[in-house]
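Asks: structure of the sequence below:
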Amino acid sequence: MSAASVPLVTDIDGTLTNDEMILDPRVGTALRAWNGPVVLATGKVLPFPIALCNYLGLQRNVIAENGGVSFVESDDEVRLHGDRKAAQKVADAYVEAGYDLGWGTADLVNRWRETEIALAHDVPVEPLEAIAAEYGLEVVDTQYAYHVKAPDMSKGNALQSIAPRLGSDTDDFVAIGDSQNDVSTFERAGTAIAVANADEAAIEAADHVTDAAFADGFLDALDRVDAGKW
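Replies: Model prediction:
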């Protein structure tokens, strides 16, 4: 890797994976070799990125629940940047209106969620958005799920909390992602890169777009940054 230490914040699903959300085995080697702090930022609950860091041999620097939760290994403190209560009211009203969250009885997607509620990507979204608006919340589409959350809760705002704890400014970061929930990190990072499979919002917010999709695009982005091309 290049001599300069460059902090990296990257999405997981659709960015470090293939189109079936299976982690590409090459990304672990690439992330361990990266010359700078690495932050994994996801819409999933905290145990997922923590476990991924453990298995990939990375420091546990993570943003979970679309910015609702953050953790930096060096200060050993889980920080919450949102509250699940209002999102739960939206979910309850949605169910009372005759809809379903889409995850089955166990609902492992929301079981450990602390600051938002996620719904399956095949549920009707328009009534969900209408109910969320009544509670002053928003619905974010990550391409894999719908997330009901506070408008001021985002990966980008969580990055602002994490960056100084890693000895960096947000504009020192390279950000890589694929969807609407990555736009806020793109807006704060010095270099924003969307992989080719990214949605329109992410592509419009990015400084660069890779030719390759999913993990192939992620690895290409790292190579280009390392070579000083981006």
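Asks: C-alpha only now, for contacts and for neighbours.
Replies: OK.
Asks: any idea how far Ala91 is from the spatially most central residue of the chain?
Replies: Residue closest to the mean C-alpha point of the chain, counted by Cα atoms, centre = their mean, is Thr42 at 2.8 Å. If you measure Thr42 against Ala91 using Cα to Cα, to the nearest Å, the figure is 21 Å.
Asks: let's see this one next, to set against the first:
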Amino acid sequence: MKFKAIVADIDGTITCEKRELHLGAMKKIRSLKIPVVLATGNTLCYARTASRLIGLEGAVIAENGGAVTVRFDLQGTFEESLEECEKAYSFLSEYFKLTKLDPLYRKTEIALRRDFDLEKARALLKTQSLDIEMVDTKYAIHLKSTKINKGVGLQKLAGMMGLEAEDFVAIGDSENDVEMFEASGFGIAVANGDEKIKEAANYVTDASFGDGTVEAIEFLESNGWI
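Replies: The predicted structure is shown next:
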């Protein structure tokens, strides 16, 4: 078994607990001879900046799969899903005081501050005929299309790179990484990950956050898989 690339979540996976980039994980990632793609629920500009600071080529999956780009010098591609997200937002705003995060930069979904009753909001949303779901990444609540996820984004980006999604090892920590694990050839959850991602993982690290990513890569290297 040999993998050709790695796709890694950012916050909670290659960061420290307070969201700073983990220097050990950065050093380990830069030592690799295979492509490393960043995948995040955050905006495309955030993902591109993180990729640049790490020293990667700029291949990123952003907005939970809604936005992807393969290099810094290429425009991103965006799914047309924001309009229906806005309908869901308007409906839920009748019941909750919602705060949008980064509204000027998000093109395919709506991110909300985590200060309302998520389960009640999910139940209310189910009464509407909208293909929208709510995902908690532990950093924000995302109103997103049910047809878009990091797995879909990985399949799209892999094709742009001349690869298959199964050629990737996925590393993550949150429920929004589950579909990415399912699409990839092998999924590794860091120890601070939630139960959903650990259940989807092929391997769970003993270490948390960026230390977990270092452990994950060393595990792959020790098996000769990368």
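Asks: which ones are touching the residue mapped onto the residue nearest to the centre of structure 1 from structure 2?
Replies: Taking TM-score structural alignment, Thr42 of structure 1 has Thr40 as its aligned residue in structure 2. The contact partners of Thr40 of structure 2, taken as Cα atoms under 8 Å, 6 or more residues apart in numbering, are 9-11, 47, 61-65, 150.
Asks: how close does Thr10 of structure 1 sit to Pro127 of structure 1?
Replies: From Thr10 of structure 1 over to Pro127 of structure 1 the distance is 31 Å, taken as Cα to Cα.
Asks: repeat that for Gly156 of structure 1.
Replies: 27 Å.
Asks: related to what we said a few turns ago, how about the residue nearest to the centre of structure 1: what's its closest non-neighbour residue?
Replies: Counting by Cα to Cα, 6 or more residues apart in numbering, Ala64 is the residue found nearest to Thr42 of structure 1 once chain neighbours are left out, at 5.0 Å.
Asks: likewise Thr17 of structure 1?
Replies: According to Cα to Cα, 6+ apart, the nearest residue to Thr17 of structure 1 is Leu23 (4.2 Å).
Asks: and the end-to-end length of stretch 17-28 of structure 2?
Replies: One end of stretch 17-28 of structure 2 to the other measures 18 Å (Cα to Cα).
Asks: structure 1: matching residues for that one?
Replies: Taking TM-score structural alignment as the measure, structure 1 aligns residues 19-30 with stretch 17-28 of structure 2.
Asks: can you give me the strands in structure 1?
Replies: In order along the chain, structure 1 carries the following strands (DSSP state E): 8-10, 38-41, 62-64, 69-72, 77-80, 117-120, 138-141, 145-149, 174-177, 191-194, 208-209.
Asks: what range in structure 2 matches the last one?
Replies: Under the alignment (TM-score structural alignment), strand 208-209 of structure 1 falls on residues 203-204 in structure 2.
Asks: okay, now the nearest residue to Glu164 of structure 2 once chain neighbours are set aside: neighbour count?
Replies: Distance criterion Cα to Cα, 6+ apart; nearest residue to Glu164 of structure 2, sequence neighbours excluded, is Ala158 at 5.4 Å. Taking other Cα atoms under 10 Å as the neighbour definition, Ala158 of structure 2 ends up with a count of 21.
Asks: circling back to that earlier point, who has more neighbours, Gly156 and Pro127 of structure 1?
Replies: Taking other Cα under 10 Å, Gly156 of structure 1 and Pro127 do not tie; Gly156 has more neighbours (25 against 13).
Asks: and the residue nearest to Thr42 of structure 1, what's its match in structure 2?
Replies: Ala64 of structure 1 maps onto Ala62 in structure 2 when the alignment is built from TM-score structural alignment.
Asks: please enumerate the helices of structure 2.
Replies: If you assign secondary structure with DSSP state H, the helices in structure 2 sit at 23-30, 44-54, 82-92, 118-125, 150-160, 178-183, 195-200, 209-222.
Asks: got these as TSV, with distance to Val36 of structure 2 columns?
Replies: Formatted as TSV, the entries for those read as follows, by distance: least, Cα to Cα, whole Å:
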stretch	distance to Val36 of structure 2
helix 23-30	7
helix 44-54	9
helix 82-92	28
helix 118-125	33
helix 150-160	11
helix 178-183	14
helix 195-200	20
helix 209-222	11
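Asks: tell me which of the ones you listed is the most buried.
Replies: Of all these, helix 178-183 carries the top mean neighbour count, a mean of 24, counting by mean count of other Cα atoms under 10 Å.
Asks: with structure 1 overlaid, report how far it is off on average.
Replies: On superposition with structure 1, the mean distance recorded for helix 178-183 of structure 2 (mean Cα distance after the TM-score superposition for structure 1) is 0.6 Å.
Asks: who does that helix touch, helix- and strand-wise?
Replies: helix 150-160, strand 168-172, helix 195-200 (3 or more Cα pairs under 8 Å, 6 or more residues apart in numbering; DSSP states H and E).
Asks: about what we covered before: of all the contacts of Thr40 of structure 2, which two lie farthest apart?
Replies: Maximum pairwise distance in the contacts of Thr40 of structure 2, criterion Cα to Cα, is 15.3 Å, between Asp11 and Gly65.
Asks: comparing those two, which residue is more hemmed in?
Replies: Under the criterion of other Cα under 10 Å, the comparison of Asp11 of structure 2 against Gly65 puts Gly65 first, with 30 against 25.
Asks: what about that one, distance to Leu124 of structure 2?
Replies: The span separating Gly65 of structure 2 from Leu124 of structure 2 equals 25 Å under the rule Cα to Cα.
Asks: same check, this time on Lys97 of structure 2
Replies: Noted for Lys97 of structure 2: a distance of 14 Å to Leu124 of structure 2, by Cα to Cα.
Asks: what of Thr77 of structure 2?
Replies: For Thr77 of structure 2, the distance to Leu124 of structure 2 equals 31 Å [Cα to Cα].
Asks: again with Lys27 of structure 2
Replies: Lys27 of structure 2 is 45 Å from Leu124 of structure 2, where distance means Cα to Cα.
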